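J.: Whatever this is, show me its structure:
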Amino acid sequence: MSTTRQQILILHLSEPDLESRTVAWALYDSTIPKGQLQMNTGDSNEPPYDSVLDAMRDGWNVMQLPTLPIFRTGFEHEQGHLPYEYVLERKVTIG
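T.: As a prediction, the model looks like this:
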């Protein structure tokens, strides 16, 4: 009997353009049995996809676009969270 499960992929890009370079990522995969480790940033030197568009071409659906950051004068060089975060999902059939 086959079952459909969800995978969530979070890609942080260097710029807001969907074709810009992936700089950080995480994958949450419900097809992996409970207790096994999920892939996270740092598990590999290479991201699973070079860009959001590459992931879309492989069947991922964009669920969330980033809100573009507001850079205030005098604070352009402050560090914070990665601003260009895209959340993608896809359904996979197992079994």
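J.: contacts, neighbours, all on C-alpha from now
T.: Noted.
J.: What are the boundaries of the strands in this structure?
T.: 3-13, 22-29, 61-64, 85-94 (DSSP state E).
J.: for the shortest one, packing partners?
T.: For strand 61-64, the contact count by 3 or more Cα pairs under 8 Å, 6 or more residues apart in numbering; DSSP states H and E identifies strand 85-94 as packing neighbours.
J.: To compare against the first, here's the next sequence to fold:
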Amino acid sequence: MSLRQQVLVLYLASSALDSPVVGWSRYDGTGESQPTTGDSDSPPYPDGVAALRDGWRLIQAAQLLPPHPGDEYGTSFLKHEFFFEQLS
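T.: Below is the predicted model of the structure:
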């Protein structure tokens, strides 16, 4: 059987990989599960470092962009997004 990619997207409280997870999505290219989002009460990992310890490979980290003056306290998308992958 060929390898299939699984993707885990973690949204963290800050740009630090060891900050708490505030949202997540998971996509399973193996077909063993349906895509899931962060609707359950607890995230799959407490932080990004825990995902690394469990064998997920970090493939993209959040780009650090300073807020525009006056937008420091506005609400918007979750900007500290990290993409991880596993091959199964």
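J.: Specify the stretch among the strands of the first structure that is closest to residue 47 of the first structure.
T.: Taking Cα to Cα, strand 22-29 is the member of those nearest to residue 47 of the first structure, at 6.7 Å.
J.: from memory residue 43 of the second structure sits against residue 25, does it?
T.: No: applying Cα atoms under 8 Å as the test, residue 43 of the second structure and residue 25 come out as separate, 9.3 Å apart.
J.: on that earlier part again, residue 72 of the first structure is nearest to which of the strands of the first structure?
T.: strand 85-94 (20.0 Å).
J.: if we can go back for a sec, turn the strands of the first structure into a markdown table, including distance to residue 39 of the first structure.
T.: Output for these, formatted as a markdown table (distance: least, Cα to Cα, whole Å):
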| stretch | distance to residue 39 of the first structure |
| --- | --- |
| strand 3-13 | 10 |
| strand 22-29 | 6 |
| strand 61-64 | 19 |
| strand 85-94 | 15 |
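J.: got those as CSV, with mean neighbour count and distance to residue 55 of the first structure columns?
T.: Below are the strands of the first structure laid out as CSV (neighbours: other Cα atoms under 10 Å; distance: least, Cα to Cα, whole Å):
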stretch, mean neighbour count, distance to residue 55 of the first structure
strand 3-13, 18, 9
strand 22-29, 19, 11
strand 61-64, 15, 8
strand 85-94, 18, 8
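J.: residues near the counterpart of residue 41 of the second structure in the first structure, how many?
T.: Aligned by TM-score structural alignment, residue 41 of the second structure pairs with residue 45 of the first structure. Residue 45 of the first structure has 7 neighbours, counted by other Cα atoms under 10 Å.
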